[in-house]
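**Student:** let's see this in three dimensions:
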Amino acid sequence: MSRTLGGGSLVIATHNAGKLREIQALLAPYGMTCLSAGALGLPEPAETGTTFAENALIKARAAAQSAQLPALADDSGLCVAALGGAPGVYTADWAEAAPYEGGPGRDWYMAMGKVEGKLAELGPDTPRDCWFACVLAIAWPDGESVVYEGRAEGTLTWPPRGTMGFGYDPVFVPKGGLATFAELDPAEKHRISHRADAFAKLVADQFGAKG
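**Tutor:** Predicted structure coming up:
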């Protein structure tokens, strides 16, 4: 990758407040001014891709075109080995709930329950190995783009534990750990997460440093 950000403004192409906080924290040391897609009033494009990379690029390119600034998008999800990698790119769809006044809602407890229910159907001895996958995509207004992939291995637990995470964090125990992502101090989660893994690769490439 020959093109780099080199400081300045960067649109974070997400309307997910939890993801936005994590991305801002990870980029803070590198002199980037982060502008959220929500604050800029940018529309959310339809995520029609069948891979994390395709969806991340859709979001990054849409934001870069709309804002005429470089944009960074994240697409991530939970992949369960015994379920053939599901929910995968449909991670958020499994959390769809009835709409409320002002917009659609997501019921993450329901989504976690769906995963647990499908594992229960397979029997008590079903392996609970899983991983969080993350793809970060940077796009420039002229169409150039680059992607970085990260991964965090772990196992699923039940019932959900912890209140500091979001999404499926309360049922994800990282490999070698005892606490769920939602029980970990945010700084510790940032250090070992799938997003941190992808960011380490982005930082090495874009800023010439290790994350």
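**Student:** rest of the way, CA atoms for contacts and neighbours
**Tutor:** Will do.
**Student:** ok, and the closest non-adjacent residue to His15?
**Tutor:** In this structure, His15 finds its nearest non-sequential neighbour in Gly38, 5.5 Å apart by C-alpha to C-alpha, 6 or more residues apart in numbering.
**Student:** surely that neighbour meets Thr14?
**Tutor:** Yes: Gly38 lies in contact with Thr14 (C-alpha atoms under 8 Å); the separation is 7.1 Å.
**Student:** between the two, which one's more packed in?
**Tutor:** Of the pair Gly38 and Thr14, Thr14 is the one with more neighbours under other C-alpha atoms under 10 Å, namely 23 against 17.
**Student:** neighbours of His15, how many?
**Tutor:** With other C-alpha under 10 Å as criterion, His15 counts 16.
**Student:** and the residue nearest to His15, which of the three is it?
**Tutor:** coil (DSSP: H, G, I helix; E, B strand; the rest coil).
**Student:** now swap in Glu153 and tell me
**Tutor:** Reducing the assignment at Glu153 to three states with three-state DSSP gives strand.
**Student:** which residues does it contact?
**Tutor:** With C-alpha atoms under 8 Å, 6 or more residues apart in numbering as the criterion, the residues that contact Glu153 are 129-132, 174-175.
**Student:** which PyMOL command selects the buried ones in these?
**Tutor:** Provided next is the PyMOL selection string for whichever of these are buried by 16 or more other C-alpha atoms under 10 Å:
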select buried, resi 129+130+131+132+174
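**Student:** any chance of the contacts of Glu153 in TSV, plus distance to Asp93 and secondary structure?
**Tutor:** Conversion of the contacts of Glu153 to TSV gives the following (distance: C-alpha to C-alpha, whole Å; DSSP: H, G, I helix; E, B strand; the rest coil):
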residue	distance to Asp93	secondary structure
Asp129	21	strand
Cys130	18	strand
Trp131	18	strand
Phe132	16	strand
Pro174	23	strand
Lys175	26	coil
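**Student:** which one of the contacts of Glu153 is nearest to Leu27?
**Tutor:** The shortest gap between Leu27 and any of the contacts of Glu153 belongs to Phe132, at 20.3 Å (C-alpha to C-alpha).
**Student:** to compare with the earlier structure, here is another sequence to fold:
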Amino acid sequence: MSAHRILSGKVVIATHNAGKLVEMRELLAPFGVEAVSAGELGLPEPDETGTMFSENAAIKAHAAAKASGLPAFADDSGLCVDALDGAPGLFSARWAGPAKDFSGAMARIADELDRRGATNRRAHFVSALVLAWPDGHTELFEGRVFGDLVAPRGQLGFGYDPMFRPEGMDRTFGEISSEEKHGVDWQSGNALSHRARAFVELARACLRRPV
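**Tutor:** Have a look, this model is predicted:
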């Protein structure tokens, strides 16, 4: 296996999702990395034709790296519901439609569970993070968080956060501050969210804190 490559200087965050952009910038901030988004650079969104989260993250990261000439950092993530055979999964964003109506998407999940008569409310979030350089070098890291689905609660977070209650907690992601949701205890490496857990692995391999 080739050695990990250290990221420094400027990086493109290959997303047009405002919620993901905020989280990624906050995660990168302690490492002295300057982050600019694909949207700010006017980069188009590539077609996500992969069959796994990691493939879609790589598509976005490589497209942004090639177009910008800078290293690019991309996430592909989604909610996988056990009783729906892993749906919405890769299609989590598409369930919200062009208007990104996640209230409607959460209602669709509830309707699908009711239609199937499912009592199992187990689910998990997956995040695949990819760092790509213009020369094609790629780094991949994944994180997961398990929990169950409840009636949507809370106005924090984004996407399906209000209906997801992580294991061991009474609150949903929609009731948890961004600092708590993706904060990292760097001494232990513990993190709550799927994206933060993937980022811990990425940071250990590819980032260095400024002296």
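**Student:** what's the TM-score here?
**Tutor:** Once superposed, chain against chain, the TM-score is 0.92 (TM-score structural alignment, normalised by the length of structure 1); 200 aligned residues with a C-alpha RMSD of 1.2 Å.
**Student:** do you know how far Gly105 of structure 1 is from Lys189 of structure 1?
**Tutor:** For Gly105 of structure 1, the distance to Lys189 of structure 1 equals 25 Å [C-alpha to C-alpha, to the nearest Å].
**Student:** hmm, I typed the wrong one, I wanted Lys175 of structure 1.
**Tutor:** 12 Å.
**Student:** and Tyr148 of structure 1, by the same measure?
**Tutor:** For Tyr148 of structure 1, the distance to Lys189 of structure 1 (C-alpha to C-alpha) stands at 19 Å.
**Student:** strands of structure 1, residue ranges please.
**Tutor:** 8-12, 32-36, 71-80, 129-139, 145-156, 172-174 (DSSP state E).
**Student:** just checking, what packs against the last one?
**Tutor:** The helices and strands touching strand 172-174 of structure 1, judged by 3 or more C-alpha pairs under 8 Å, 6 or more residues apart in numbering; DSSP states H and E, are strand 145-156.
**Student:** just tell me the aligned range of the strand it packs on in structure 2.
**Tutor:** Aligned by TM-score structural alignment, strand 145-156 of structure 1 falls on residues 138-149 of structure 2.
**Student:** how close does that stretch sit to structure 1?
**Tutor:** Aligned to structure 1 and superposed, stretch 138-149 of structure 2 gives a mean residue distance of 0.6 Å (mean C-alpha distance after the TM-score superposition for structure 1).
**Student:** and that stretch, how far from the chain's centre?
**Tutor:** 8 Å (C-alpha atoms, centre = their mean, to the nearest Å).
**Student:** hey, where'd the helices end up in structure 1?
**Tutor:** Taking DSSP state H, the helices of structure 1 run over residues 17-27, 52-67, 108-121, 186-192, 194-206.
**Student:** please identify the most buried of the ones you listed.
**Tutor:** Of the helices of structure 1, the one with the most neighbours on average (mean count of other C-alpha atoms under 10 Å) is helix 52-67, at a mean of 23.
**Student:** quick one: residues in contact with it.
**Tutor:** For helix 52-67 of structure 1, contacts defined as C-alpha under 8 Å, 6+ apart pick out 11, 13-14, 37, 40, 42, 44-45, 47-49, 69-76, 89, 134-143, 145, 147.
**Student:** what's the angle between it and strand 71-80?
**Tutor:** 160 degrees (axes from the mean of the first three to the mean of the last three C-alpha atoms, to 10 degrees).
**Student:** so how much does helix 52-67 of structure 1 differ from structure 2 once superposed?
**Tutor:** So helix 52-67 of structure 1 averages 0.2 Å relative to structure 2 (mean C-alpha distance after the TM-score superposition for structure 1).
**Student:** relative to strand 32-36, how tilted is that helix?
**Tutor:** 90 degrees.
**Student:** between helix 52-67 of structure 1 and strand 145-156, how many degrees?
**Tutor:** Angle, helix 52-67 of structure 1 to strand 145-156, by the same axes, to 10 degrees: 130 degrees.
**Student:** now for Leu42 of structure 1, how many residues are close by?
**Tutor:** Other residues within reach of Leu42 of structure 1, judged by other C-alpha under 10 Å, total 16.
**Student:** and Asn120 of structure 2, by the same measure?
**Tutor:** 13.
**Student:** hang on, it packs against Ala83?
**Tutor:** Yes: contact between Asn120 of structure 2 and Ala83 holds when scored by C-alpha under 8 Å: they sit 6.1 Å apart.
**Student:** apart from its chain neighbours, what residue comes closest to the spatially most central residue of structure 1?
**Tutor:** Centroid-nearest residue in structure 1: Ser76, 3.6 Å away (criterion: C-alpha atoms, centre = their mean). Excluding the flanking residues, the one nearest Ser76 of structure 1 by C-alpha to C-alpha, 6+ apart is Cys134, at 4.2 Å.
**Student:** hmm, the one you found is touching Val147, no?
**Tutor:** No: applying C-alpha under 8 Å as the test, Cys134 of structure 1 and Val147 come out as separate, 10.2 Å apart.
**Student:** which of the two has more neighbours?
**Tutor:** Taking other C-alpha under 10 Å, Cys134 of structure 1 and Val147 do not tie; Cys134 has more neighbours (26 against 19).
**Student:** could you measure from the residue nearest to the centre of structure 1 over to Ala187 of structure 1?
**Tutor:** For Ser76 of structure 1, the distance to Ala187 of structure 1 equals 19 Å [C-alpha to C-alpha].
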